[in-house]
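[1] whatever this is, show me its structure:
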Amino acid sequence: MILNLLFFVLSYLPTGVPNISGASTASTTNYLAVKKGYVMSYNGVEGRANWVGWTLQFSDLGSVERSNRFREDSDLPRQFKRIDHDDYRESGYDRGHLCNSEDRTSSEYLNEETFLMSNMIPQTPELNRGPFKFLEAYCRKLVLKKGQKLLIYSGGIGAKGRLTSGVPIPQYCWKAIYTPTEEIYVLFPNERTLEKNWNKYRVTKDRLEKMTGFQFP
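    Model (predicted):
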């Protein structure tokens, strides 16, 4: 009942994505950027997103091919630290999407938008191509097979070092997913050795809120 009420209220918001951190365009470390296909809180000092939020429904999924056009986000304020695709070169880390490209295949523009480097965090290949990817596929399955509409948040927390370009490497990568029937909170270690089953990394809402400092719906 509560989840149904949540989705009813969300349908009347401009983006359908609640602001979980109080992000605003007046902040340099919690800067609110509203894109066509997702909403973002960006840390202009560190040069990485705090979180990215988006909705996922049947109309978002189409036949558009993956863009692979990684590029700097020129819409961010000039004084902010901006990341370019070369900042990850020879780092051993993937340019890990937060809002993944497969969730935005209804138009070329929306797919290309997911390749803005502000929407990336350094992820180990084992995470990015493993349980993180499998969870993304599960979300799309809920949309395609069950006709559900989802609300999704994703981000990285902590720092276990930096790329040579100065980009922080998150210690954990997380997701919060809301469906009409359940809430899913997941906390992945950004490591080389991982379980393939994403369910192994489920946590409670309280724990994820304490770890991230965000207030989820």
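
[2] C-alpha from now on. contacts and neighbour counts both.
    Will do.

[3] which SS state does residue 188 fall under?
    With DSSP: H, G, I helix; E, B strand; the rest coil as the basis, residue 188 sits in strand.

[4] wait, it sits on residue 201?
    Yes: in this structure, residue 188 is within contact of residue 201 by C-alpha atoms under 8 Å, at 6.0 Å.

[5] who has more neighbours, the two?
    More crowded of residue 188 and residue 201, by other C-alpha atoms under 10 Å: residue 188, with 21 against 16.

[6] which ones are touching the more buried one?
    Neighbour list for residue 188: 127, 132, 172-174, 201 [criterion: C-alpha atoms under 8 Å, 6 or more residues apart in numbering].

[7] and these as TSV, adding secondary structure and distance to residue 164?
    Shown next, in TSV, are these (DSSP: H, G, I helix; E, B strand; the rest coil; distance: C-alpha to C-alpha, whole Å):
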residue	secondary structure	distance to residue 164
127	helix	21
132	helix	24
172	strand	19
173	strand	20
174	strand	24
201	helix	29
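
[8] nearest to residue 64, of these?
    residue 132 (21.7 Å; C-alpha to C-alpha).

[9] how far does stretch 105-121 stretch from start to finish?
    Terminal residues of stretch 105-121 lie 21 Å apart, using C-alpha to C-alpha, to the nearest Å.

[10] for the contacts of residue 188, which one is nearest residue 48?
    residue 173 (12.7 Å).

[11] the closest one: how many residues sit nearby?
    Based on other C-alpha under 10 Å, the number of other residues close to residue 173 is 25.

[12] contacts only, for it.
    By C-alpha under 8 Å, 6+ apart, the residues touching residue 173 are 154-157, 187-190.

[13] can you add distance to residue 60 and give those residues back as TSV?
    Below are the contacts of residue 173 laid out as TSV (distance: C-alpha to C-alpha, whole Å):
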residue	distance to residue 60
154	18
155	21
156	24
157	28
187	25
188	26
189	29
190	28
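
[14] for the comparison step, fold the sequence that follows:
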Amino acid sequence: MTQFFKYLTIAGASTLLLLFSSCSKKQERHEAIETSLSVQNHAGSRHNISADEQSFFLRLSAPKAWTLSLKGDASSWLSLDVKQGEASPSYSVIVKVKQNTSKSERVALITLHSGAEDKTITLVQSAEGVSISPNSGLTSSQAADAQRIEIPALRNTKQDLFIVHRTQDGTVNYSLEYSLERYHPRWVAFVFDNTTAAERWKTRTNAWRWDPQVPSQYSTIDFFRNSGYSRGHMVASSDRYYSKDANEQTFYYTNMSPQRQEHNGGVWARLEDMVQKWGRRASFRETLYVVKGGTIDDAQIEPRRLGGKMVIPKYYYMALVVKKPNGEYHGLAFWTEHRNYAQTFPLRSLTISIDELERRTGIDFFPNLADDIETQVEAEQPENNWSGI
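    From the prediction side, this is the model:
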């Protein structure tokens, strides 16, 4: 998705992800879904957007067949790619907004109708020349870091921390957005380039500790013991061998996800190994941009919370963009269920486009790429651009 990206979620309890077609019959049965509308990155029902032309997601869930309607003349400048659907705990709708060239703000009311309930969200687009910073609330250093190519669009709520870890020489090691409400990273992001792809320190440090950038009251250190889940690195220890402190930082608990070991040490490890081979092959990349995560929204987590607080994802994903030595860009994404896969399971079967991954997660990946490049790489299928799959 290009330019400014925001999304909405209607919270609900379910075990079905509508856009993932291989769910079992058992998975297709879900509990009653409450119809409630909230803006994930702003409290309340009013949402401000800039005057720019832009696209973003609405994410909704509904207990019965649903429709979306626009009030007033909003249809002249705002469009929805889907306006109706069947009952679902999680569905993404693309909203496209034209540039506002007038000197007045304009307002759109989008109403969800499902059964006897209606829920309305208000979008207010600024007048021309009135700027809205998508990174308000960040320090100047954080705002600059948020413009790095690998960084997804930030949510910017009080419950979401944007964290950048640097090594002693100032190199950005990796970044993440951490949910204080869900005790889990929403995503982690890093790059392989000629500096970070080096293997000067190939010893696993096991430097387990709480993240010094997050208050200790949110510590998850004691959640994993005897839980039946492993401490699954999002940035793998083996992703970061270029220095000792780079490897040590991968052992922060904010970088951990509760994974079943058969997934963590199985298909996930196979994917990580493939990405590392791409990242460390200078003939393959000038820079490889990597985003990883586990799903943490209500419809995409397991019923149990580790320690009563830390969510357990139902799905894990990776989003990759490579800048080739010849200047070309290519994109690829992976999507896995949180389960055991046969060792011979073809990894190519887990590939999807980044556009599809955005629709499933509600996250805008690589918004800092030039719009034409972003559009191209996010629509791509793997084809012949990624060796080994």
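
[15] quick check: TM-score for this pair?
    Remark: TM-score between the superposed chains equals 0.83 [TM-score structural alignment, normalised by the length of the first structure]; 201 aligned residues with a C-alpha RMSD of 2.1 Å.

[16] mind listing the helices for the second structure?
    For the second structure, applying DSSP state H gives helices covering 25-28, 140-145, 244-249, 261-262, 268-279, 354-361, 371-379.

[17] closest one to residue 193 of the second structure among the ones you listed?
    Taking these one by one with C-alpha to C-alpha, helix 268-279 is closest: 7.2 Å.

[18] counterpart of that closest one in the first structure, which residues?
    Mapping helix 268-279 of the second structure onto the first structure (TM-score structural alignment) gives residues 132-143.

[19] coming back round to it: nearest to residue 112 of the first structure among the contacts of residue 188 of the first structure?
    Residue 112 of the first structure has its nearest neighbour among those in residue 132, at 20.4 Å by C-alpha to C-alpha.

[20] give me the number of residues near the nearest residue to that closest one once chain neighbours are set aside?
    Nearest non-adjacent residue to residue 132 of the first structure, counting by C-alpha to C-alpha, 6 or more residues apart in numbering: residue 198, 7.0 Å away. Residue 198 of the first structure: 20 surrounding residues under other C-alpha under 10 Å.

[21] which one in the second structure is aligned with residue 198 of the first structure?
    So residue 198 of the first structure corresponds to residue 347, using TM-score structural alignment.

[22] for residue 76 of the first structure, same thing?
    Under the alignment (TM-score structural alignment), residue 76 of the first structure pairs with residue 214 in the second structure.

[23] distance of its match relative to residue 185 of the second structure?
    Here residue 214 of the second structure is placed at a distance of 12 Å from residue 185 of the second structure (C-alpha to C-alpha).

[24] so which of the two has more stuff around it?
    Each of residue 214 of the second structure and residue 185 has its neighbours counted (other C-alpha under 10 Å); residue 185 has more, 26 against 14.

[25] cross-check the contact I'm expecting between that one and residue 178.
    Yes: here residue 185 of the second structure reaches residue 178: they are 4.2 Å apart, a contact under C-alpha under 8 Å.

[26] joint contacts of the two?
    Listed as contacting both residue 185 of the second structure and residue 178 by C-alpha under 8 Å, 6+ apart are residue 254.

[27] once you drop chain neighbours, what's closest to residue 212 of the first structure?
    Nearest to residue 212 of the first structure is residue 157, by C-alpha to C-alpha, 6+ apart, at 6.6 Å.

[28] quick revisit: out of the helices of the second structure, which gets nearest to residue 56 of the second structure?
    Closest approach to residue 56 of the second structure among the helices of the second structure (C-alpha to C-alpha): helix 354-361, 10.0 Å.

[29] can you give me the angle that closest one makes with helix 371-379?
    Interaxial angle of helix 354-361 of the second structure relative to helix 371-379 (axes from the mean of the first three to the mean of the last three C-alpha atoms, to 10 degrees): 70 degrees.

[30] helix 354-361 of the second structure vs the first structure, average distance?
    Here helix 354-361 of the second structure, set against the first structure after superposition, deviates by a mean of 1.6 Å using mean C-alpha distance after the TM-score superposition for the first structure.

[31] contacting residues around the residue lying closest to residue 206 of the second structure once chain neighbours are set aside?
    Counting by C-alpha to C-alpha, 6+ apart, residue 206 of the second structure lies nearest to residue 251, which is 6.5 Å off, once chain neighbours are set aside. Taking C-alpha under 8 Å, 6+ apart as the contact definition, residue 251 of the second structure lies against 206-209, 233, 237.

[32] ditto for residue 36 of the first structure
    Counting by C-alpha under 8 Å, 6+ apart, residue 36 of the first structure touches residue 110.

[33] hmm, try it at 10 Å
    Applying C-alpha atoms under 10 Å, 6 or more residues apart in numbering to residue 36 of the first structure gives the contacts 15, 54, 109-110, 113-114.

[34] same thing with residue 66 of the first structure?
    101-102, 104-105, 108, 111-112, 114-115.

[35] ditto for residue 257 of the second structure
    Contacts of residue 257 of the second structure by C-alpha under 10 Å, 6+ apart are 183-185, 224, 229-234, 264, 293-294, 310-313, 316.

[36] one step back: the residue nearest to residue 206 of the second structure maps to what in the first structure?
    So, by TM-score structural alignment, residue 251 of the second structure is matched to residue 115.

[37] check residue 320 of the second structure too.
    Under the alignment by TM-score structural alignment, residue 320 of the second structure pairs with residue 177 in the first structure.

[38] surely that match touches residue 153?
    Yes: counting by C-alpha atoms under 10 Å, residue 177 of the first structure does reach residue 153; the two are 6.5 Å apart.

[39] find residues that contact each of these two.
    Listed as contacting both residue 177 of the first structure and residue 153 by C-alpha under 10 Å, 6+ apart are 53-55, 185, 216.

[40] got TSV for these, with distance to residue 35 of the first structure and neighbour count too?
    Shown next, in TSV, are these (distance: C-alpha to C-alpha, whole Å; neighbours: other C-alpha atoms under 10 Å):
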residue	distance to residue 35 of the first structure	neighbour count
53	10	26
54	10	23
55	12	21
185	24	21
216	20	16
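
[41] so residue 177 and residue 153 of the first structure - more neighbours on which side?
    When residue 177 of the first structure and residue 153 are compared for neighbours, residue 153 comes out ahead with 24 against 19, by other C-alpha under 10 Å.

[42] counterpart of that one in the second structure?
    Residue 153 of the first structure maps onto residue 291 in the second structure, by TM-score structural alignment.

[43] picking that back up, what touches both of residue 188 and residue 201 of the first structure?
    Residues touching both residue 188 of the first structure and residue 201 by C-alpha under 10 Å, 6+ apart: 131, 174, 194-195.
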